[in-house]
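>>> Okay, sequence plus prediction incoming.
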Amino acid sequence: MSFQSLPNELLYMISGQLRRPDLNALAQTCQQFYAFLNSTLYFDNIRLNHSSALFWAASTGSLGTIQRMLAHGADLQIRAESAAATQLGLNYLKSQNMTRKRGSARTRHTRSKKESLSFSACGETLLHRAAEWNQEAVAKYLLDNGCDMLSIDMYGYYPIQLAAHRGHESLVRLFLEKGFHPNTLSWARTDPSAIHSAVCGGYSGIVKLLLDHGADANLKGSSSNNEYSPLDLAFSEHWATKTQNILDLQNALGPEHMRGGQENCALLLIDHTAPHEIFEDDRYLLLAVKKNYVKVVQALLDLGIDPNTCLLGRRALRHAKDFKLKELVDLLEPLITPASQLKPKRKKRKTEP
């Protein structure tokens, strides 16, 4: 009696004794075994492996696998599980809940349910995986079938932020078209919104897309740990060592690519920032000099920033000379007024009551 002529009941009993790789190999030996055993593989993956095939399919763009998993009872709302990820999520969300209890009265575009969000809501979703790996067709299918684009992963990121981090402009556009508000704040520490995430990666095209859809160039986070605007991030240096996500970006893109992109981001953000907000903070000129953002320095000077302003006790020209930035020295030197010609600031007299 040949193996192929065995009744399905016996095949099912035999399959229960095989390891998953062996069962998969057996299913591929002939069409008959494939038709019978493939369903067993899907059911076992859902029951024993927490639907890991769904996350593989979302990463690789295998829409057919996702559809077959759903036909076998998989849940699109499933979240990735691991002991380390779960504990990290619990610790982080607990700290964020404590921060939010201390509170801030500012109005933000945050999800109304977030106040009562439980720790079990933390974890990577299929939409996060598709957004990170630039699988637009999968992301569209997931959104059309009820996946929540306002879900957060264990680091506090929305799916759109992962797409912005990696420079997937078409995916960011998809989320915006599906109704994602660009000023929605997440619980991420360093980059609490999509425009922050795009600036971190130096993706000026995504920054422009978000600004065109109403993103606030001066948007800041919801806790004392992330009170940086997107413009602050374009200039800042110390934030780059804070998260593994940023370090991965630096390794993948190279620091020079990120620096050039962030300079273009800074130019876009300056164009969308009210002049009085820039004039109130003279440090932007110093930061632009320190980062050697020649085009940004020129843009700030065109806005009317005074190059004679002393920053940390010295003028911008002095900093440019210290860092040996010849192009900036040539730009600033003709604009500097000699110290002897500067009018000393008058001290205000105290009025007696």
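Nice, thanks for sending it over. These numbers come from a predicted model, not from an experiment.
>>> contacts, neighbours, all on C-alpha from now
Fine.
>>> Would you mark the buried spots in stretch 249-269?
By neighbour count with 16 or more other C-alpha atoms under 10 Å, stretch 249-269 contains the buried residues 249-250, 258-259, 261-269.
>>> adding another structure so you can compare the two:
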Amino acid sequence: MSLQALPPELHFGICELITEKDISCLSRTNSLFHYRVNSYLYKFNVRNSKNSALLWAAKNGMKSTAKFSIDEGADVEVMDAAHQTPLHPAAKHGAQAIVKALLDTDKLEVDCVDDRGRTPLMYAAQYGHEAIVKLLLDTNRVDVGLKSYTRDTPLSCATLYGYGNEAIVKLLLDTKEADVNVRNYIGDTPLLCATKHGNEAIVRLLLDTNEADLDVKDCIGDTPLLCAARYKHETVLKLLLNTGRVNVNARDRYGRTPLSHAANDGAEAIARALLNTGEVYVEPRDRHGRTPLSYAVWNGHEVVAELLLDTGKVNVKSKDSVGRTPLSKACEKAHEEAAEASSEQKGRDKRVKLTH
């Protein structure tokens, strides 16, 4: 009698005597063995292999494997070495069907934390999985204000890591439970993060709450306005200025203001926007005694230098810490340009003589 012709109970008896790998091979032999043995394979995994199939399915987005495991009684709160339940990797990798199957069991803690103190909601927010964030929020069993061991919240995860999903930020803000001024492990608030990334839509959402601290400083003393000027995010800078609630003369740890950064980078539109507020101090001196005009002249940004001169409020003889003035630097640059032009002309004259 062939193995295939044996009654089902003998097939199950054989399965009791072989390894999980062998059972898996047997279930894939043909359709009959798959029909008879596949469910037994998952029962075996639950009983003898610590629900490894469910964890594997969640990490690899294998919906059918996850469903079979759950149907055969897998522990949906089983943890791997990083203290992650199947819900963590499913949320992280955007496996919406698996997340839904896990939630439908009503047997798991939705806000379970891993060895970094992170929840499935934090991972879904960080990696931009809007549908999963909504599924988790709809359970009403998640704490939107919960902090990880590195002080990340779902909102800071949504703004910090570059995905910048506007819809996710809106979902979190709409709960009215998200702290818009929470600081992460490097001291950034959601507004600082969004400003540094130049994410106009998220900046708008945060400003619309009327709760964000607009002059909060990061670990190097930058406010959101300083960040917008430093990273040349013109639209974000104008959004902040339009609130009428930002300190346009805020200084970083080197004593530089937003106007100093704009002048240093030759950012004409940003410099003009700052000057148009009528509140900008045009002659702030940083720790090295340099003014915005100094930076504009030193870096050859003529248009910005002209904007500053047109205010009539700058001193072209203002000395920095080594005694240089914008005027002396301008003369020096003019001399260098003249010398360079003269050198080029001499080179051309020499080549002409050689050809004759």
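The structure has been received and is ready for your questions. What you see is a predicted model; the values in this text were computed from it and never measured.
>>> Looking at the buried residues of stretch 249-269 of structure 1, which is nearest Phe33 of structure 1?
Proximity of the buried residues of stretch 249-269 of structure 1 to Phe33 of structure 1 was ranked by C-alpha to C-alpha; the top entry is Leu249 with 44.4 Å.
>>> Which residue is the nearest non-sequential neighbour of that closest one?
Beyond its immediate neighbours in the sequence, the residue positioned closest to Leu249 of structure 1 (C-alpha to C-alpha, 6 or more residues apart in numbering) is Gly201, lying 6.7 Å away.
>>> ok now do the one you found, which residues does it touch?
Residues in contact with Gly201 of structure 1, defined by C-alpha atoms under 8 Å, 6 or more residues apart in numbering, are Ala164, His165, Arg166, Gly167, Ile246, Leu249, Met258, Gly261, Gln262.
>>> Tell me the counterpart of the second one in structure 2.
Think His165 of structure 1. Using TM-score structural alignment to pair residues, one finds that His165 of structure 1 aligns to Gln126 in structure 2.
>>> pretty sure its match contacts Ala158?
Yes: with contacts counted by C-alpha atoms under 8 Å, Gln126 of structure 2 reaches Ala158, the gap being 4.8 Å.
>>> So for the two, which sits in the more crowded spot?
Under the criterion of other C-alpha atoms under 10 Å, the comparison of Gln126 of structure 2 against Ala158 puts Ala158 first, with 30 against 27.
>>> quick one: contacts for that one?
Residues touching Ala158 of structure 2, when contacts are defined by C-alpha under 8 Å, 6+ apart, comprise Met122, Ala125, Gln126, Tyr127, Gly128, Gly164, Asn165, Ile168, Val169.
>>> Which ones among the residues you listed lie within strands?
Secondary structure from DSSP state E places none of the contacts of Ala158 of structure 2 in strands.
>>> Tell me which stretches of the stretch 1-150 of structure 2 form helices.
8-17, 20-27, 31-48, 52-60, 63-71, 87-92, 96-104, 120-126, 130-138 (DSSP state H, counting those that start in this stretch).
>>> Pipe those into TSV and attach distance to Ala194 of structure 2 per row.
Written out in TSV, the entries for the helices of the stretch 1-150 of structure 2 read as follows (distance: least, C-alpha to C-alpha, whole Å):
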stretch	distance to Ala194 of structure 2
helix 8-17	56
helix 20-27	49
helix 31-48	44
helix 52-60	29
helix 63-71	34
helix 87-92	21
helix 96-104	26
helix 120-126	13
helix 130-138	18
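>>> looking at these, which is closest to Asp188 of structure 2?
Ranking the helices of the stretch 1-150 of structure 2 by distance to Asp188 of structure 2, with C-alpha to C-alpha as the measure, places helix 120-126 first at 15.4 Å.
>>> So which of the contacts of Ala158 of structure 2 is surrounded by the most neighbours?
Ranked by neighbour count (other C-alpha under 10 Å), the contacts of Ala158 of structure 2 have Ala125 at the top, with 30 neighbours.
>>> Quick one: residues contacting it.
Taking C-alpha under 8 Å, 6+ apart as the test, what Ala125 of structure 2 contacts is Val133, Pro154, Leu155, Cys157, Ala158, Ile168.
>>> Show me the helices in the stretch 151-300 of structure 2, by range?
Per DSSP H, counting those that start in this stretch, the stretch 151-300 of structure 2 has helices spanning 154-160, 166-174, 190-196, 200-208, 224-230, 234-242, 258-265, 268-276, 292-298. These are given in chain order.
>>> For those helices, could you give me a markdown table that also reports distance to Leu146 of structure 2?
Written out in a markdown table, the entries for those read as follows (distance: least, C-alpha to C-alpha, whole Å):
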| stretch | distance to Leu146 of structure 2 |
| --- | --- |
| helix 154-160 | 8 |
| helix 166-174 | 12 |
| helix 190-196 | 15 |
| helix 200-208 | 19 |
| helix 224-230 | 24 |
| helix 234-242 | 28 |
| helix 258-265 | 34 |
| helix 268-276 | 37 |
| helix 292-298 | 43 |
